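Colleague: My questions are about this predicted structure, shown below with the sequence.
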Amino acid sequence: MIVPGSASQALAAALAEHTDRALATPEYRWFPDGEECASVPEFGGEEAVVVAATESNDALVELLQLQDAVREAGAETVTTVIPYMGYARQDRAFEHGEPVSARAVARAVSTGTDRVVLVTPHEPDVAEYFDAPVEVLEAAALLADPLPVDLTDPLFLGPDASAEELAVDVRDAYDGGETDFFEKVRDYDTGEVTVMPSDADAAGRDVVVVDDIIATGSTMSEAVAALRERGCDDVYTVCVHGMLAGNARTKLAAAGVTHVVATDTLERAESDVSVAPLVADAL
């Protein structure tokens, strides 16, 4: 049975359809002190697949409760699908005395599941922090499908070196174009990010900027502004996880982005691609 977290309802419904499994209808209530209680009164069967993006602290607590609830309801095995793993970017202690938050989250999730499925975590090494078996799915190639078939001499760019592999995946799925990346330098004291343009010639070309996540949109906007200065044509920004916090979408539009494409690992208006088929194959 597929059991959705409140932040992953559309994805869970699509996954139930792709796998021909029943879809549970969890209930959520809050106590006067603000504590939440997530329950699955309609659960049935021996296997539970909990699908829950942990995009907030509340969503993380909800996931832990759903894992426990399905056990109480009789599930013998639990698979936890985390389409977007919050805290995955805190994969190490940046200062003495700071936590490795990704490790703390992974250990907590591991206590209530037999298996974990992650979709394009920001740092793949976070899979090692789980005490349960983990399968990592890479969804970047899916981002090519919504792109126009007639892009002009397309250039697929990662906003930093670590994202070039994602750009290659999208380029290969699109079956044409060149790849490159920007140099990105982050000041961990101030949080400020500086993006240095690559040497790729963008003039007269359509550009697809590829990243695993668009959070505040600041880095992506800088990259797009640099491309506009170099005379590119249309700019498409694509990402697996469209967090798009605050005024991120406005920043991208102001920078001259033609279209924003994201998957439904985080359910937003820009979620043009579903990872349900990918996850279904892993179940």
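Modeller: Received, thanks. Residues are numbered from 1 along each chain as shown.

Colleague: hey, let's count contacts and neighbours off CA atoms from now on
Modeller: Will do.

Colleague: list the contacts for Ala93?
Modeller: Contact partners of Ala93, counting by CA atoms under 8 Å, 6 or more residues apart in numbering, are 99-100.

Colleague: On the three-state scheme, it is what?
Modeller: Put simply, Ala93 is coil when judged by DSSP: H, G, I helix; E, B strand; the rest coil.

Colleague: Distance-wise, check it relative to Asp199.
Modeller: Distance check for Ala93 against Asp199: by CA to CA, to the nearest Å, it reads 33 Å.

Colleague: try Gly45
Modeller: On the measure of CA to CA, Gly45 and Asp199 end up 56 Å apart.

Colleague: Reduced to three states, what does the closest residue to Ala200 other than its chain neighbours come out as?
Modeller: Beyond its immediate neighbours in the sequence, the residue positioned closest to Ala200 (CA to CA, 6 or more residues apart in numbering) is Asp180, lying 6.7 Å away. Look at Asp180: counting by three-state DSSP, its state is strand.

Colleague: hey, where'd the strands end up in the stretch 51-200 of the chain?
Modeller: With DSSP state E, counting those that start in this stretch, the ranges of strands along the stretch 51-200 of the chain come out as 77-82, 115-119, 134-137, 155-158, 178-181, 183-186, 193-196.

Colleague: you'd agree Leu151 is up against Cys232?
Modeller: No - under the criterion of CA atoms under 8 Å, Leu151 makes no contact with Cys232, lying 12.0 Å away.

Colleague: Below is structure B, check it against A:
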Amino acid sequence: MTDFKLISGNANLALSHRISEYLGVPLSEISLSAFPDGEISCKIEEDVRGRDVYLLQPTSPPVNDHLMQLLVMIDSCKRASAERVTAVLPYFGYARQDRKDEGRVPITAKLVANLITRAGADRVLTMDLHAAQIQGFFDVPVDHLYAAPVLNDHFLSLGLPRDEIVIVSPDEGSIKRALGHAKRIGGNVAIVDKRRTSAEETTQENIIGGPVEGKIVLMFDDMISTAGSICGAAKIIHDRGAREIHVATTHAVLCGPAVERLKNANLASIVCTDSIPLTPDQILPQTQILTVAPLLGEAIKRIHRNESISRLFQ
């Protein structure tokens, strides 16, 4: 496990160090800076010729800066004659722009996939894409991991009574995710009927499925952005008499009014992973951060050894 290189951008250095510790492979030296006009400067300070290189860089906010930094790092590795470059994206920005839902709009997720591929990435390792079909936007192999095992293990460790749990899907699009968690954790499943009124606003009207009165509700989503959907769902669940509500997400984007909304949502816990680094003002007293470093590290190890990673989905 010493014949490949781990190189980290600036997007999530804490997670990169955890992955490095898990693998027992130090992060390679890299110089990243900016010219006075904002252009990104990059120099890899170690020899990567003929090596397997893994670039660790989620395209989290500020998305454009981190994406451009990733592209520059890929180009640096390819021009330094790296044998294979794998872009490790714990969080893939622009994933929500994955289709044309009205006229004269781009499919930006495909554009970003093209940029990463054309820059020279030979493979992509990512986690909890907003839509699984985004894998098909890349013209290189994509390994798509799920943080569900990490989140499930957390709630199982709490010893919650299965007959008192209700797994609630915050919208119709997350039903499959809710069923997957219910299969592992137990409990009934319910769905919140969500209606989107604009790009930023949603309304929640009804709960379909098992009753939530007096129950422990667990809600899972792939990301929390402005927290409008998850907090709207929490309100209607509270109104229906739920005993306590726990919210879990892979990617805590938390932009705009998200933190204020979560603060006022009366949630027992907010569980997220470290795929995106949180600033101190984004961490509430009930926030619990789980690391996905072992999951990503094990995937890197298995990819490098040409082994199956299907066991990581269990």
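Modeller: All right, it came through fine. In this text the structure is predicted, and so the values were computed from the model without any measurement.

Colleague: So what's the residue count around the aligned residue in the second structure for the residue nearest to Ala200 of the first structure?
Modeller: Counting by TM-score structural alignment, Asp180 of the first structure corresponds to Ala190 in the second structure. As a burial measure, Ala190 of the second structure scores 22 neighbours (other CA atoms under 10 Å).

Colleague: For Ala190 of the second structure, give its distance to Val150 of the second structure.
Modeller: To Val150 of the second structure, Ala190 of the second structure is 22 Å away according to CA to CA.

Colleague: From what I see, the match of Asp180 of the first structure and Ile165 are in contact.
Modeller: No - Ala190 of the second structure is beyond contact range of Ile165, at 10.7 Å (criterion: CA under 8 Å).

Colleague: can you pull the contacts of the counterpart of Thr117 of the second structure in the first structure?
Modeller: In the first structure, the residue matched to Thr117 of the second structure (TM-score structural alignment) is Ser110. Each residue near Ser110 of the first structure by CA under 8 Å, 6+ apart is listed here: 116, 130-132.

Colleague: Go ahead and confirm Ser271 of the first structure touches Gly242.
Modeller: Yes - using CA under 8 Å, Ser271 of the first structure is in contact with Gly242, at 7.4 Å.

Colleague: could you check the distance from the residue lying farthest from the centre of the second structure over to Val72 of the second structure?
Modeller: The C-alpha centroid of the second structure is most remote from Pro36, which lies 32.0 Å away (CA atoms, centre = their mean). Counting by CA to CA, the gap from Pro36 of the second structure to Val72 of the second structure is 17 Å.

Colleague: neighbours around Glu83 of the second structure, how many?
Modeller: Look at Glu83 of the second structure: counted by other CA under 10 Å, it has 15 neighbours.

Colleague: Tell me the residue in the first structure aligned with it.
Modeller: In the first structure, the residue paired with Glu83 of the second structure is Glu76, using TM-score structural alignment.

Colleague: Compute the number of surrounding residues for the closest residue to that match other than its chain neighbours.
Modeller: Leaving aside its sequence neighbours, Glu76 of the first structure sits nearest to Glu46 (CA to CA, 6+ apart; 5.1 Å). Glu46 of the first structure has 14 neighbours, counted by other CA under 10 Å.

Colleague: Glu46 of the first structure contacts Thr79, correct?
Modeller: No - using CA under 8 Å, Glu46 of the first structure is not in contact with Thr79; the gap is 11.4 Å.

Colleague: ok, Thr287 of the second structure - contacts?
Modeller: Counting by CA under 8 Å, 6+ apart, the residues that Thr287 of the second structure touches are 269-272.

Colleague: Let me see the contact set for the residue nearest the centre of the first structure.
Modeller: Central residue of the first structure (CA atoms, centre = their mean): His241, 3.1 Å from the mean position. With contact set as CA under 8 Å, 6+ apart, His241 of the first structure has these partners: 84, 212-214, 262-266.
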